[in-house]
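Asker: return atomic coordinates for the entry below.
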Amino acid sequence: MTSAPSPFERFTRQKTVLLTTYKRDGTPVGTPVSIAVEGDHAFFRTYDAAWKPKRLRNNPDVEIAPSTSRGKPTGEAMHATATLLEGPDATRAAQALAHKYRFLHGFLVPFMHRRKHWKTLHYVLTVRSA
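Answerer: Sure thing, here's the model as predicted:
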């Protein structure tokens, strides 16, 4: 018996995805982000001063689509739910991102967040239930 493939499998080698979050009025806002896939979920990070966390607090439903580094979609979007991580779960997300993007998320992003005195926020993406 084989297990079902992860819904995030097609994003495993993808460097950037277009993360679409929604304003209170329902207006979609797309932002390119780096993700790391781990089994049936994926991780991304942002910082506390960005608008993304504010939108996610109001509505955790998102769409992700493969994209160029500038955010131009290159494939079909899928629906997901973003959940803020804390403690060991956030550490695991940081490790997964640093493993996939050794320089960018292993050094540069954490350095810039510390330098600017931003709090780094880690999120997990899971398939949105109907």
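
Asker: drop to CA atoms for contacts and neighbour counts, all remaining ones
Answerer: Fine.

Asker: which residue ranges of the chain form strands?
Answerer: Taking DSSP state E to define them, one finds strands in the chain at 17-22, 28-33, 36-38, 41-47, 61-66, 78-85, 120-127.

Asker: for H99, which of those strands is the nearest?
Answerer: Of all these, it is strand 36-38 that lies closest to H99, at 8.6 Å by C-alpha to C-alpha.

Asker: I'd like the structure of this one too, to check against the first:
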Amino acid sequence: MTASLVTLGDQRFVSLTTFRRSGDPVATPVWVARDGDGLVVYTSAESGKVKRLRHDAQVELRACDRRGRVAPGTPTVEATAVVDDADGAVDDAEDLLRAKYGWEFGGIRLLQAAERVFRRGGPPRERVVLRLTVA
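Answerer: Below you'll find the model as predicted:
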């Protein structure tokens, strides 16, 4: 793992910038965890970032705050993202994120369960893992 990814892996929040077909950037604050030589992100399979990544795997990563605000002068890391929906990938990523974020991650899982109840017991939203490596 490169030093830049190690540094980003230590951050509470990372701004993940994906790109529309037009080339316009879309930044989203995400949680990340280290996994081998890269970072993982846990997200909904229907999210905009997943749709954009299916067309352009290049991303930019920057340390940010909870609201996605990036401090002036924060370095940008160019990376490649791969959408991983393989069996076990989501469970493994959940374990890594739970170890890093603790009760906060548990709270997110609780909100996801509540969402299913309010959607009248519909099927859970499919989750995927984004695997981020230096380009």
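
Asker: re earlier: single out the most deeply packed of the strands of structure 1.
Answerer: strand 17-22 (a mean of 24; mean count of other C-alpha atoms under 10 Å).

Asker: which strands and helices sit next to that one?
Answerer: strand 28-33, helix 51-58, strand 61-66 (3 or more C-alpha pairs under 8 Å, 6 or more residues apart in numbering; DSSP states H and E).

Asker: how close does the longest one sit to structure 2?
Answerer: If I follow you right, that is helix 51-58 of structure 1. Between helix 51-58 of structure 1 and the corresponding residues of structure 2, superposition yields a mean separation of 0.9 Å, by mean C-alpha distance after the TM-score superposition for structure 1.

Asker: name the residues of that helix that are buried.
Answerer: Judged by neighbour count using 16 or more other C-alpha atoms under 10 Å, the buried positions of helix 51-58 of structure 1 are K52, P53, K54, R55, L56.

Asker: any idea what the fourth one aligns with in structure 2?
Answerer: It stands for R55 of structure 1. Structural alignment (TM-score structural alignment) places R55 of structure 1 against R52 in structure 2.

Asker: find the nearest non-adjacent residue to the aligned residue in structure 1 for L132 of structure 2, please.
Answerer: L132 of structure 2 maps onto L125 in structure 1, with residues paired by TM-score structural alignment. Spatial nearest neighbour of L125 of structure 1, excluding adjacent residues (C-alpha to C-alpha, 6 or more residues apart in numbering): A82 at 4.6 Å.

Asker: for structure 1, longest helix please?
Answerer: helix 87-100 (DSSP state H).

Asker: summarise which helices and strands it is packed against.
Answerer: Checking 3+ C-alpha pairs under 8 Å, 6+ apart, helix 87-100 of structure 1 ends up next to strand 36-38, strand 41-47, strand 120-127.

Asker: ok, back up a step: arrange the strands of structure 1 in a markdown table, one row each, with distance to L104 of structure 1 as further columns.
Answerer: A markdown table is the format used below for those (distance: least, C-alpha to C-alpha, whole Å):
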| stretch | distance to L104 of structure 1 |
| --- | --- |
| strand 17-22 | 15 |
| strand 28-33 | 12 |
| strand 36-38 | 13 |
| strand 41-47 | 12 |
| strand 61-66 | 19 |
| strand 78-85 | 20 |
| strand 120-127 | 14 |
